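A.B. asks: I'll drop the sequence and a predicted model, then ask my questions.
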Amino acid sequence: MTSEKVKKPASGYFMLFFCLLLFFGGIAAMFMYEQPLFGIAIFFGFFFLFGLILVNPNSSRVLLLFGKYKGTVKKNGLFWVNPLYTKKKISLRASNFDSERLKVNDKLGNPIMISTILVWRVTDTYKAAFDVDDYKNFVRVQTDAAVRKLASMYPYDNFADEGNEEDITLRSSVNEVSEALETEVQDRLSMAGIEVLEARIGYLAYAQEIANAMLKRQQATAIVAARHKIVEGAVSMVDMALAELDKNKIVEMDEERKAAMVSNLMVVLCSDKDTTPIVNTGTLNP
């Protein structure tokens, strides 16, 4: 037997009544008739009680007879099976696993701290019970291995000098990374009969030794991007100002005066501090 076999045992209510009848009936008969043979009924009444199993909702019992797999009881209720069966309980409920924060290197070699949140459940009790030693520990170890592999496949973040900003990153591409993580974990846990319901990154940050340096780099990148936008807007405004002046014939300026005006407007528009204008009350030519 190399796959799960769902077993439907007999109802346990009748056997419970039968066992209690044998046990207490044997005791009463021994005192009434003073015959030790009635002790056999007491023995069998007590022995048959070991065949009763209670299966709660979303639980299962794996049955073994002297090391041989006999089936799995998944239906909830009170049942009776062979008292010689070994009964191993395996939960079918969804379980959460929050991994420890691992220190790994991303695709660019930067040390990062990462952890994952996994939601999983057992779908094949045979594989969970016999194909791996401890399926719960197997989930923990394989999830950590999958997270380490995933972190090495993607960079933490993209900067302007590191390629296309549309590339998948651990920080910004949440859906893509979660799908890749779920696929990787599912491939590793399928041999244990476990289904991955959800896998996503629970914690993500640069390692402490480079966190300050990366923060300064992100700030510098943001400042450069902001300056780029400011310069684009300033050039557009200067071009519009010159065009309007020329269109409305407000003032005629040669190339030297246009250059001076462009220089002054660019300083005013691109400065990160308030400018103090100087009003020239004389002629245009000093």
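C.D. replies: Arrived safely.
A.B. asks: C-alpha only now, for contacts and for neighbours.
C.D. replies: Fine.
A.B. asks: quick one, what contacts the residue most central in space within the chain?
C.D. replies: Nearest to the geometric centre of the chain sits R200, at 2.2 Å (CA atoms, centre = their mean). Counting by CA atoms under 8 Å, 6 or more residues apart in numbering, R200 touches T116, I117, L118, V177, S178, L181, E182.
A.B. asks: ok, the fourth one - contacts?
C.D. replies: Contact partners of V177, counting by CA under 8 Å, 6+ apart, are I168, T169, L170, R200.
A.B. asks: For the nearest residue to S172 once chain neighbours are set aside, grab the count of nearby residues.
C.D. replies: Nearest non-adjacent residue to S172, counting by CA to CA, 6 or more residues apart in numbering: D157, 7.3 Å away. When counting by other CA atoms under 10 Å, one arrives at 18 neighbours for D157.
A.B. asks: and if you look at S95?
C.D. replies: The burial count for S95: 14, using other CA under 10 Å.
A.B. asks: cool, Y69 as well?
C.D. replies: Neighbour number of Y69 under other CA under 10 Å is 19.
A.B. asks: Doesn't the residue nearest to the centre of the chain belong to a strand?
C.D. replies: Yes: under DSSP: H, G, I helix; E, B strand; the rest coil, R200 falls within a strand.
A.B. asks: residue contacts, the closest residue to it other than its chain neighbours?
C.D. replies: The shortest distance from R200 to any non-neighbouring residue, by CA to CA, 6+ apart, is to S178 (4.8 Å). Counting by CA under 8 Å, 6+ apart, S178 touches A199, R200, I201.
A.B. asks: let's go with 10 Å and repeat that
C.D. replies: Applying CA atoms under 10 Å, 6 or more residues apart in numbering, we find S178 in contact with T116, L150, L170, E184, E198, A199, R200, I201.
A.B. asks: Likewise for N96?
C.D. replies: N96 neighbours (CA under 10 Å, 6+ apart): I117, L118, V119, W120, R121, L197, E198, A199.
A.B. asks: element containing the second one?
C.D. replies: Using DSSP states H and E, the element containing L118 is strand 111-122.
A.B. asks: What is the neighbour count of T2?
C.D. replies: As a burial measure, T2 scores 9 neighbours (other CA under 10 Å).
A.B. asks: what about the helices in the stretch 1-150 of the chain?
C.D. replies: Assigned by DSSP state H, counting those that start in this stretch, the helices in the stretch 1-150 of the chain fall at 12-33, 38-48, 125-126, 135-153.
A.B. asks: before we move on, back to that, can you tell me which of the contacts of N96 are classed as buried?
C.D. replies: For these, a neighbour count by 16 or more other CA atoms under 10 Å gives the buried set as I117, L118, V119, W120, R121, E198, A199.
A.B. asks: The first one - nearest residue in space that isn't next to it in sequence?
C.D. replies: Ranked by CA to CA, 6+ apart and with sequence neighbours excluded, the top spatial neighbour of I117 is D98, at 4.6 Å.
A.B. asks: Presented hereafter is structure B, for comparison with structure A:
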Amino acid sequence: MVQEVEARSGSGYLMLLVLLVSQVITIAGVILMPILPKIVLGLAALLIFVGWFGFYMVQPNQGKVLQLFGQYAGTDRNNGLRWANPLYSKKSVSLRVRNFESGRLKVNDANGNPIEIAAVIVWRVVDTAEAVFEVDDYENYVTIQSEAALRNLATTYPYEHDQEDARLSLRSDANSIALKLKSEVQDRLQKAGVDVLEARLSHLAYSPEIAQAMLQRQQASAVLAARKIIVQGAVGMVADALEQLKVQGVVDLDGERKASMVSNLLVVLCGDQQAKPVINAGTLYS
């Protein structure tokens, strides 16, 4: 595995002055000196002329990967005008923070339900040598591997789960799912010299063909959960009412009258519509 090392390079401003002075001196010597020194100075002027091709610019948050005849020679991250061996080939690699949004992928969740899912990945290159030499096209590699990680995550967890289900769900546990996605994407991109800063779901929905059925299921689950809370509250209120009547000695009820009272109170408390008073002209037994 090729890892990043610092390139041997120098300040371009200093080399600009050195080459300029040397070029002027050698050209003047070629013009003014005798024939033998002219040959030597001519060769020196040619070498100095080649040296002019060693200049290059490094922008902020950019690295220059230098190669000599196919061999990695190092990476220069120093900003400004730089100079290195003119025979070096130079490739720019951006070190800036980048992000992309994956396309909407249609996959089946852990329960087999077809869903649509998409994510936003924020990343940057931290090792220019790995990014250039370990993968063919690191930008395309980031895109492909991030979508592959997103597919795998979507098939591992359900879209949503019941209260009895202890698993994470894509819909209810957004923060935990984001951490899982970031970890999985980072594992896949580690070899490309890429650091994943953030990964979050940007779109999550059931596929259109089952969306209506799942909406009805969610509504039914919500109604059942609400009913359960209402019944629990009503039972508690009835128990408190019977206890208060017994403690304060307001009325002494036998088992049958208690059952009737409990039934009436539960109907009133749990009913969808407002209770209507009924006048009983007789007794419980007639």
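C.D. replies: Yep, that arrived. Bear in mind the structure is a predicted one, so any value in this text is a computation, not a measurement.
A.B. asks: show me what contacts V194 of the second structure?
C.D. replies: 95, 123-128, 130-131, 138-139, 142, 185-188.
A.B. asks: Buried members of those residues into ChimeraX, please.
C.D. replies: Typed into ChimeraX, the line below selects the buried ones among these, using 16+ other CA under 10 Å:
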select :95,123,124,125,126,127,128,130,131,138,142,185,186,188
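A.B. asks: Of the contacts of V194 of the second structure, which is the nearest to Q212 of the second structure?
C.D. replies: Nearest to Q212 of the second structure among the contacts of V194 of the second structure, counting by CA to CA, is V185 at 32.2 Å.
A.B. asks: Just to be sure, that closest one is in a strand?
C.D. replies: No: looking at V185 of the second structure with three-state DSSP, it is helix, so not inside a strand.
A.B. asks: so it sits right up against Y141, yeah?
C.D. replies: No: the criterion here is CA atoms under 10 Å, and V185 of the second structure misses it with Y141 at 11.2 Å.
A.B. asks: Could you export the contacts of N96 of the first structure as a markdown table, including distance to A259 of the first structure?
C.D. replies: Shown next, in a markdown table, are these (distance: CA to CA, whole Å):
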| residue | distance to A259 of the first structure |
| --- | --- |
| I117 | 60 |
| L118 | 63 |
| V119 | 65 |
| W120 | 68 |
| R121 | 72 |
| L197 | 65 |
| E198 | 62 |
| A199 | 60 |
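A.B. asks: how big is the offset of the longest helix anywhere in the first structure relative to the second structure?
C.D. replies: Taking DSSP state H as the criterion, the first structure has its longest helix at helix 208-248. Compared with the second structure after fitting, helix 208-248 of the first structure deviates on average by 1.4 Å (mean CA distance after the TM-score superposition for the first structure).
A.B. asks: Where in the second structure does that helix align, residue-wise?
C.D. replies: Counting by TM-score structural alignment, helix 208-248 of the first structure falls onto residues 208-248 of the second structure.
A.B. asks: same thing with stretch 107-120 of the first structure?
C.D. replies: Using TM-score structural alignment, stretch 107-120 of the first structure pairs with 110-123 in the second structure.
A.B. asks: And stretch 188-195 of the first structure, by the same measure?
C.D. replies: Aligned by TM-score structural alignment, stretch 188-195 of the first structure corresponds to residues 188-195 of the second structure.
A.B. asks: Regarding that stretch, how distant is the last residue from the first?
C.D. replies: Start to finish, the residues bounding stretch 188-195 of the second structure are 10 Å apart (CA to CA, to the nearest Å).
A.B. asks: which one of the contacts of N96 of the first structure sits closest to N76 of the first structure?
C.D. replies: Once CA to CA is applied, the member of those that ends up nearest N76 of the first structure is R121, at 17.3 Å.
A.B. asks: quick one, what contacts that closest one?
C.D. replies: S91, L92, R93, A94, S95, N96, G193, I194, E195, V196, L197.
A.B. asks: Neighbours of A211 of the second structure, how many?
C.D. replies: A211 of the second structure: 14 neighbours (other CA under 10 Å).
A.B. asks: With the flanking residues excluded, which residue is spatially nearest to it?
C.D. replies: A205 (7.9 Å).
A.B. asks: Would you agree that neighbour falls within a strand?
C.D. replies: Yes: counting by three-state DSSP, A205 of the second structure is found in a strand.
A.B. asks: So it versus E116 of the second structure, what's the distance?
C.D. replies: A205 of the second structure is 5 Å from E116 of the second structure, by CA to CA.
A.B. asks: got it, and V40 of the second structure?
C.D. replies: 73 Å.
A.B. asks: Comparing the two, which shows the higher neighbour count?
C.D. replies: Higher neighbour count among V40 of the second structure and E116: E116, with 18 against 14, using other CA under 10 Å.
A.B. asks: any idea how far the more buried one lies from D162 of the second structure?
C.D. replies: 20 Å.
A.B. asks: Then G236 of the second structure?
C.D. replies: Counting by CA to CA, the gap from G236 of the second structure to D162 of the second structure is 25 Å.
A.B. asks: elements contacting the longest helix of the first structure?
C.D. replies: Other helices and strands packing on helix 208-248 of the first structure, by 3 or more CA pairs under 10 Å, 6 or more residues apart in numbering; DSSP states H and E, are strand 111-122, strand 194-206, helix 255-270.
A.B. asks: picking that back up, determine which stretch of the helices of the stretch 1-150 of the first structure is the most buried.
C.D. replies: Across the helices of the stretch 1-150 of the first structure, averaging neighbours per residue (mean count of other CA atoms under 10 Å) puts helix 125-126 on top, at a mean of 24.
A.B. asks: what helices or strands is that one leaning on?
C.D. replies: strand 59-65, strand 68-73, strand 86-91.
A.B. asks: what's the closest of the contacts of V177 of the first structure to K70 of the first structure?
C.D. replies: Distances from K70 of the first structure to the contacts of V177 of the first structure, taken by CA to CA, are shortest for R200, at 37.3 Å.
A.B. asks: The residue nearest to S172 of the first structure in helix, strand or coil?
C.D. replies: Assigned by three-state DSSP, the conformation of D157 of the first structure is coil.
A.B. asks: how far away is it from L54 of the first structure?
C.D. replies: In terms of CA to CA, D157 of the first structure sits 52 Å off from L54 of the first structure.
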